[in-house]
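Participant: Below is the sequence, then the predicted model.
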Amino acid sequence: SDKKDSKANPLGLTNVGGIFVVLLGGIVLSIFVAILEFLWHARKNHADRR
């Protein structure tokens, strides 16, 4: 076995860039869902008070 084969190459930003895209997409989606839930419950509570 060659010693060059046993070395692991460090991961650069180009290698892990997709992780950050998925993470950012999940954050945006969760904020959107939280806003929708807030509006849904606010509207429901307003209708119940009438």
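Facilitator: Received it, and whenever you're ready, just let me know what you need.
Participant: make it CA atoms for all contacts and neighbour counts henceforth
Facilitator: Fine.
Participant: following the strand or helix carrying residue 4, which helix or strand comes up?
Facilitator: In this assignment (DSSP states H and E), residue 4 forms part of helix 3-6. Scanning forward in sequence from helix 3-6 by DSSP H and E, the next helix or strand is helix 13-49.
Participant: what about versus this one:
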Amino acid sequence: MILFFGLIGILYISNAVYTNIHIHVAEIGVRRAIGMSAGSLYKTFLWKRHITA
């Protein structure tokens, strides 16, 4: 049962990150064009998701 709920949690988190990235494709492009690293970009969107949740 714990593994089942853990799997659901992991799927929820990955879906939230994917959806957030998909919605902000243009913003991601601009940030990458001005030189933001992929790691920093990932952390920024995780942080934005955490704040808005």
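Facilitator: That came through fine. Not measured: the values here are computed from a predicted model.
Participant: Just give me the residue right at the centre of structure 1.
Facilitator: Residue closest to the average C-alpha location in structure 1 (Cα atoms, centre = their mean): residue 26, at 2.3 Å.
Participant: rewinding a little: in structure 2, what range does the helix holding residue 4 of structure 1 match?
Facilitator: Alignment of helix 3-6 of structure 1 against structure 2: no match, by TM-score structural alignment.
Participant: Show me what the residue nearest to the centre of structure 1 lines up with in structure 2.
Facilitator: The criterion is TM-score structural alignment: under it, residue 26 of structure 1 has residue 11 as its aligned partner in structure 2.
Participant: That match and residue 27 of structure 2, how far apart?
Facilitator: Residue 11 of structure 2 sits 24 Å away from residue 27 of structure 2, taking Cα to Cα, to the nearest Å as the criterion.
Participant: Report the buried residues of the host helix or strand of residue 42 of structure 2.
Facilitator: Under the criterion of DSSP H and E, residue 42 of structure 2 resides in helix 38-52. Judged by neighbour count using 16 or more other Cα atoms under 10 Å, the buried positions of helix 38-52 of structure 2 are 45-46.
Participant: What helices and strands are in contact with it?
Facilitator: Where contact means 3 or more Cα pairs under 8 Å, 6 or more residues apart in numbering; DSSP states H and E, helix 38-52 of structure 2 is packed against helix 2-23, helix 25-33.
Participant: so can I have CSV of those showing distance to residue 44 of structure 2?
Facilitator: Shown next, in CSV, are the helices and strands packed on helix 38-52 of structure 2 (distance: least, Cα to Cα, whole Å):
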stretch, distance to residue 44 of structure 2
helix 2-23, 11
helix 25-33, 10
